[in-house]
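Asks: Sequence below, structure please.
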Amino acid sequence: MAAVMDYLFQRSLDDLVKGLRSQAAASGESRYVAKALEEIRKEIKATDPHIKAAAVHKLAYLNALHGVDMAWAAFQVVEVMSMPKFSHKKIGYLAASQSFTDSTDVLLLITNLLKKDLSSKNEFEAGMALECLSRIATPDLVRDLTQDVLTMLGSSKLYIRKKATLVLFKVFSKHPESIRVAFKRLVEKLDDRDSQVVAACVSVLHELARQDPQPYLLLAPELYRLLVESTNNWLLIKLVKLFALLMPLEPRLAKKIAEPLCEQMRRTSAKSLVLECIRTITVGLLDNTEVVELAAGKLQEILAASHGGDGEDDDPNLKYLGLQAVLDLLPVYPQLVTQSKSVIISCLNDVDPSVQMASLRLIVSMVSDSNLADTVQILMRYALSAEKIFCNELLSSILSTCSRSFYELVTDFSWYVGVLGELVRVPNFEQGKEVERQLVDIGLRVESVRKDLSRLARDFLIDSSTWENSHIHRVLAAAAWIAGEYVELAGDLFEIVEALLQPRMKKLPPSVQAVFLQAVLKILVHFASAAATAVDAEVVDKFEYEEIKSNGNVADEEQAQEPLGRMVTLIRENAGSLQSHVDTEVQERASNLFGLISFIEDEAGSGEMLAGIREAFAKDLGPVSQFSQQRVVVPDGLELLDDLSELKIVLGDDQLQDTELLPESSLLFTHKKEEDTAFVDESAGLLEQHRKKNEKYYLPKETRQEEGLLGAEAPQAQPAAADDNYKLAEELLVWNKPKRPKARSVVVKVTDEENDFVSVPMTSKGALKNSVLSTAIRDVLLNNKSGSHRDGSLPESSNAAQKHHHHHRRRHRREKHPAEGGDLTAVPQEGLDSEKQQDQGEQQQQDQEKQRSKRQHHRKRAKSPLKFAPRAAVVPDFLL
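Replies: Below you'll find the model as predicted:
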């Protein structure tokens, strides 16, 4: 009675789902799940099969949708699997397929249960057992149940034969030794009377061939017959995929299936089959012009239909596969891009991210120096209104395409510098690191564009609205470096210094602040040297110096020092606090800057000294190969240690321990406790003396907390206007018209070639397993016997071997024990001649037996319908 009441008041799976949907907040949902788990733990221990099965069902649902662990209920799942009622058994098999792993202990308990259900008269129970085996198969389970699966291959029921055929893939994967018993049974299913079983067999062969397709060349005749005769689209798709794996191994096979592929594309209305045929054509038939033109025409029809506006053909899968096929056909049929470029461009605005990325890859692959500007314009236009992730994919594609092979596609670097400036102002910009690298790299390599870079750097530094985005900080560092490195092109130096030392600069990362201070240092050196020696007339005129003497001295020294004094004052007011910055690098750069200011004030009349300092920054920097360090010649007499253990030779065993025995936190040198204490006391005393002597160079003990990254006074950046019109005119992309507004600038490259280091991959465990599996399949298809040699030759017959061995033993005995009455010379000559003739006759008989056995072996191999031979004789009747 109690069990009946529990069953009546037990919450079903429908009640659980409705309760979860009623929980609006995430916290309420988690509490509801926890409460449901408590109920399940109680219900799953019940003896009533209905209550136990319902509890397992709810637990499986929570495991699938909410990730609830159900390993603790493995035994109860086995109990439900063994229930006689089909509805309960189905729940148990579902839970087992979902939760059992190779480490589940109760797997040992279900072997007999699976055997029983595999032989059940109810085909659906047998089907459940097969499906469960395919999901939880282990080597032990497969070894014990392989014979039962093979028995089911001969079942009269289609449902059973199809599932038994499919489960063979998991059987072979988990237990390769079963191939020698079961693979022939699988190949026999290619002749099954039902197309669904044949399709299942081809699917298994395709999955196996993906690991190593070589052995399956022997099945090419049978597969070709199915390709020509079958009308099942699913079977045809699998066959075409399988031939795509086999064609690279046998060139004649590609010529053989060219006509069937074309025939399938002409007569079928299934776009998925057409796309698969096109993909197979791109694998091995790109040299066949007629086939490629047919594939291109079909592909153009599919792309046009997928963008026709009707919801029936608007399939994102077909769009993606179509774009991928266009990318594969592009090398041999580039006019296809011109015919479908409007469709390809419109896919950049597709709702499916995969279609967007496929379209982007295709557009990037079509870029040349003649259409680079138009392509960048289109990508920038879509980036303004794209989502954050795809927007940065667009920007990254622009940067990588334009910088490819040392900017080989860029003919106008002034234009490209402007493009970099526009990229930074895109609202979702996150490519600061790459833009920084390219700005510096272009400055080093292209001398003619440095003036444009200086103007762009000035705009970045003055426009503080661009400083809001943290990803632009790296770009600001590049702008500061350009302003300091090419200071003679910077323009108004007061304006640049004010921009570099504005209050917002202190909110930047320390690494960027250090670059800013170094730029100020270079500008100050340039300005002070020009003011003292008047060697730079442009700078002097810019700050309205009154008169320049004929010998290079300024007429009125006080007036000449006035602009310099104003710059020094500007630096003192804005950068003085940075001398006590928490970051050591910023401290050092600020100290160097103020040290130079002190020198200028003390040696104001020494123009030669300032000119010498300016000369230190005068040499142009150039690009350096990343492998330059490896090309440095080792000086004579310098011995380099390849291993730290060799330091023992220099330091001795008592001073150096084996580094492998030391933890990461251990010191290289070991000392006794007394020596450590003395060393620490002495170091502390020296440190205190140094602090007293150089107190002004130490940080104050009071530490202040840094403010936020950006101040409240920061102006908000204005988002760029997005263009809603995505119907771009086709004339935006002129794929073949050359556009060279002016001669390409000289790009400096590293003189030495960079080495390519190729690492040899190690053989993985999975590769070894696949090798064993392929070897077993090859042996089965070749009908190799265990006694045959690996080269295919048979061993010598036992009779011939025994006669040969007996002959040698007889001759050895005759030589070792001569005839009685004297030595060998006493034997009659007639006896020797007769014995010699007998030996020659036996030798000829042995040779004849060897030749006969070889001829029999070759005839046997020639009669075999499945034989593995060199390429010229794989399937002669099929390919000739």
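
Asks: contacts and neighbour counts: CA atoms only from here.
Replies: Fine.

Asks: Distance from stretch 379-394 to the middle of the chain?
Replies: Relative to the chain's own centre, stretch 379-394 is displaced by 22 Å; criterion: Cα atoms, centre = their mean, to the nearest Å.

Asks: go on, stretch 139-151?
Replies: 37 Å.

Asks: before we move on, what about stretch 353-364?
Replies: Relative to its parent chain, stretch 353-364 has a centroid offset of 17 Å by Cα atoms, centre = their mean.

Asks: Please generate a structure for the following sequence too, so the two can be compared:
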Amino acid sequence: MATRVKTTTLFRKSLKDLIQGIRSCKDPEAIDVYIRNAISECRQEVLNQDMDVKSNAIMKLAYLTMLGYDMSWASFNVVEVMSSPKFAQKRIGYLAAMQSFGADTDVLMLTTNMLKKDLASANHLDVALAISGIANIVSPGLARDLSEDLIKMMNHSKPYVRKKAVLVMYKIFLQFPEALRTSFPRLREKLEDPEVSVVSATVNVICELAKKHPKNYLPLAPPLFNILTSSSNNWMLIKIIKLFASLAPIEPRLKAKLIPPITNIIQTTTALSLLYECINCIVSGGMLAKDDDQLAAMCVSKLRVFFEETDQNLKFVGLLAYNKIVLSHPILVAQNADVIMDCMDDPDLSIRERAVDLVVYLVNPETLFEVVKRLMLQLIAQSRESVLPEQYRVTVVRRILDMCSNNTYANVTNFEWYIAVLVDLVKITEGMKEISQEIGMELQNVAVRVRAVRDYAVSAAARLVTDKDVMLKNPGVLKYAGWVVGEYSLFLENTEPLIQALISTEVSLVSSDTLAVYIQALPKVYSHYAGDERIPWTGFRTQEILLLTQNICTFLEKHSTSMDVEVQERAVEFLELFRVVVEAIKERPTDDSVISAPLLISQAIPSMFTLWDLNPVSAKAQKKVPIPDGLDLDEEFNNPVYYSESEDEEEVLLRQQVLKQQELMSAKSINASAVKSSVVKSRAKKASKDAVASSESEDEEEKEERERRKRERRRRQQDDPFYLLESDKFTSKSRKKKSKATSDSDESDSDDDDPMKNEELDIDSIPIMKLEIASVAAPVDSKKSKKKKSAPAHVEIAREETFGDEDDEATRADGKAVDSEVLARKALRAATAQSKGPGILRVNARGLEELDLATPDDDEAGRLEVEKFKADILQARKLAEKAAEEAVAATHITVKKRKKAKVVKKVKKSSKKKEEEAQTVTPASSTVVADTAPAEPATEKESEKEPAVEPVAEPIPPATTEEDEKKEE
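Replies: Okay, the predicted model is just below:
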């Protein structure tokens, strides 16, 4: 037997042998065969009773797990190695468990007692090893069972264990959020731990928790502030500053406390990471107001250091900070426009994108042309190697549109230049369908708003419609260009090629929406061309117009049977109109005499489209239209009629008559029961209840019948393309409000044990430090005199029409109005954007987001109510004490001759009337009097016989002793 053990030990492979064997294999097939043989050997070794052999096999399997091989079949053997008393073997077991165990591992329930035993071990290394294992294999069940043990470990004598216990609590909170309530006091104590590493771990956990629900951790502001002002650990300071950045928006009083120490750090620190976090805390925490020019100037000047470094990451975070500061202080950021413009040509695309986002807020009428030129040069590929990614090109085009259309074209002084830019963007962005609609929308917006350049916009749109390359490579812009040429066809110069382009459109290249717009624009352009008074109407003109009209009819006939509803409807309507036009043209003579054009062409058709001029309408104008009085949008206009395929009209009428007769019979039965109620009241109640029950049962049957018919009707109409089925999109607002109100009423508030119910938010205890900002930057004078330049020509831009006097437009953070077209373009971007799923390493902390440690007493209304209640109790107590003092003064106390004094209460003799008056005392006052009565002892018999009543003003009889009382008994 001993020889067999020695042989097994001698020839078994160690982890080193396994790795050498894998590296010695020549090809992947040999590696796969070798590893499979090694796994089969491990299967035999884990069954060995020798723990050394078993732990060696588990260690090899753990290594193979990192190569992608499964070892879930050895989960029970891993637990066996974890339970080994030797630390070296136990460490191998925990390592294998960390790599192979998951939430669905069956043997996790077997590890609970073993983990409890390791946590209670006298060896701190075993405790630390168990904590590390729990952090990787914790499940909701393990978190619930081990939370109390881990809370105890937070007070361990070894700082190494305390640090690990604090860190593992975050994993416990993710799986079992309720553990946060019981462990919060202990977690707060660790902020004052003498060991710096424990404090750092605690700050890290609290910072991660505050990302989900920062309001819970406002009471920790004073100890965190002490750490902020006393610690020199940059890593810990970064975490605390991030935490205060999330707490400052919730508690405005923190601004006055935090600005001095954070400003001191900004002026003294040399760590750029800490400098950025301080500036980000001031900006993101809402501490930088519009009037804080000195603080903003200091932040902007410090951020310039980031662009002088060679590290690209520093440039990126510097641009991020500038993007936040520019919303409140654009003038200060504009002073660093040189470094921002340099970043627009940086080889790193992420830096380019941030610079392009920032330059939108810095452009003005003087710099707009240069910035747009530099951005458009980036879109033009000089060579195959210089082609930028499509996503970046889309971003650049969108920023060009944003900076030009910002604040209703406040920066554009030459709209002919802007229209030329839009046309160039259409050609540059060929193949980028995502951005073509936004360019077309902007061209349409300029044509509608700016009347001075409407003719130039119409000619540009006509060139786009007649360009076949645009239809092939960028067809999304044609929908808006077709609308422009149709709506403003009076500005067209050469109309016949445009009509030929409209009727020769290939259906496979354009969308149905574009085709519907083309059909709508066709009669408008036709009326302008055929009814032109400058061209004499001769026989040749008659034949020319007749041929063109017949071609239009052929085009419309082809689309009159389209599957798209909009295309089919418009084609059918205008087809009938053009057929009438053909008959009117045929009636005209074909000789060379000059005649007038048919009135249908010259007057009737133009009057259909040119009677009113279209103006831009605000997106929120419809919401301001008041609903007429007496109009209920939820009320049905007609009673619904229900029928099924199996019933004809006669059966439906017969069924309705039967239902009416049943209603009349039920009403008669109720009246009969009411007559009988005058004779026997009890019988009438029973009969009425039966009648109501029968009517309710009939109503239920009728409802079921209606639902059945409704389902049959929906099933029958489901395949009908001309019937719009009812959906949630058309649910009225009032119904949504009712359903929301009922759902809110069903929710019940739960009063759980709150570890912070006795905590008070003592922000005032934080001292206010004196703020002295060094003159790191020269003061900025925004009112400097500028060189006088010739003012550009004034261009009138049409404003949006809305209902009422007030303009309810959306506003930006800087107070400037945002055009509804910009909002529409952003909505279009959001609709076309692809939804991204969660990242691989994203932690699911939804339980912590819903966990609220705050109590109702924290609200201002709750505080006022509690204070009022306390005042009422205090006033009632004072009245009770006063009444008790009067009662003591009215009583007679005698002392016995023995050693112990006893109080003998007087025997009161009063009338029944006075007893009734004494009993009219309110329960609250009697209770308070009883609680505040003198503390003299009394006998049990006297306390049982005599109730506590107020004294009455009458002669007091002489007191009696105990002997006299016994005689009387």
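
Asks: mind checking the longest helix of the second structure?
Replies: In the second structure, with assignment by DSSP state H, the single longest helix is helix 681-717.

Asks: quick one: buried residues of that one?
Replies: 684, 687-688, 691-692, 695, 698, 706, 709-710, 712 (16 or more other Cα atoms under 10 Å).

Asks: which element follows it toward the C-terminus?
Replies: Downstream of helix 681-717 of the second structure, the next assigned helix or strand under DSSP states H and E is helix 733-746.

Asks: Could you tell me where that next one falls in the first structure?
Replies: With TM-score structural alignment applied, helix 733-746 of the second structure matches no range in the first structure.

Asks: Pull the residues that contact that helix.
Replies: residue 634 (Cα atoms under 8 Å, 6 or more residues apart in numbering).

Asks: Check stretch 417-428 of the second structure too.
Replies: Against stretch 417-428 of the second structure from outside (Cα under 8 Å, 6+ apart): 379-380, 397, 412, 436, 439, 443, 456-457, 460, 470, 474, 477.

Asks: which among the residues you listed end up buried?
Replies: Here, 16+ other Cα under 10 Å leaves 379, 397, 412, 436, 439, 443, 456-457, 460, 470, 474, 477 buried among these.

Asks: Tell me which of those fall in strands.
Replies: Judged by DSSP state E, the subset of these located in strands is empty.

Asks: Make TSV from those residues and add distance to residue 287 of the second structure to it.
Replies: Formatted as TSV, those follow (distance: Cα to Cα, whole Å):
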residue	distance to residue 287 of the second structure
379	39
397	34
412	34
436	41
439	39
443	41
456	49
457	46
460	49
470	50
474	47
477	45
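
Asks: hey, where'd the helices end up in the stretch 751-900 of the second structure?
Replies: 820-832, 846-850, 860-890 (DSSP state H, counting those that start in this stretch).

Asks: swap that for the stretch 551-700 of the second structure, sorry
Replies: 565-586, 599, 605-609, 649-677, 681-717.

Asks: quick one on the thing from earlier: would JSON lines of the buried residues of helix 681-717 of the second structure with distance to residue 866 of the second structure be doable?
Replies: Formatted as JSON lines, the buried residues of helix 681-717 of the second structure follow (distance: Cα to Cα, whole Å):
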{"residue": "684", "distance to residue 866 of the second structure": "52"}
{"residue": "687", "distance to residue 866 of the second structure": "52"}
{"residue": "688", "distance to residue 866 of the second structure": "50"}
{"residue": "691", "distance to residue 866 of the second structure": "52"}
{"residue": "692", "distance to residue 866 of the second structure": "48"}
{"residue": "695", "distance to residue 866 of the second structure": "51"}
{"residue": "698", "distance to residue 866 of the second structure": "53"}
{"residue": "706", "distance to residue 866 of the second structure": "54"}
{"residue": "709", "distance to residue 866 of the second structure": "58"}
{"residue": "710", "distance to residue 866 of the second structure": "55"}
{"residue": "712", "distance to residue 866 of the second structure": "59"}
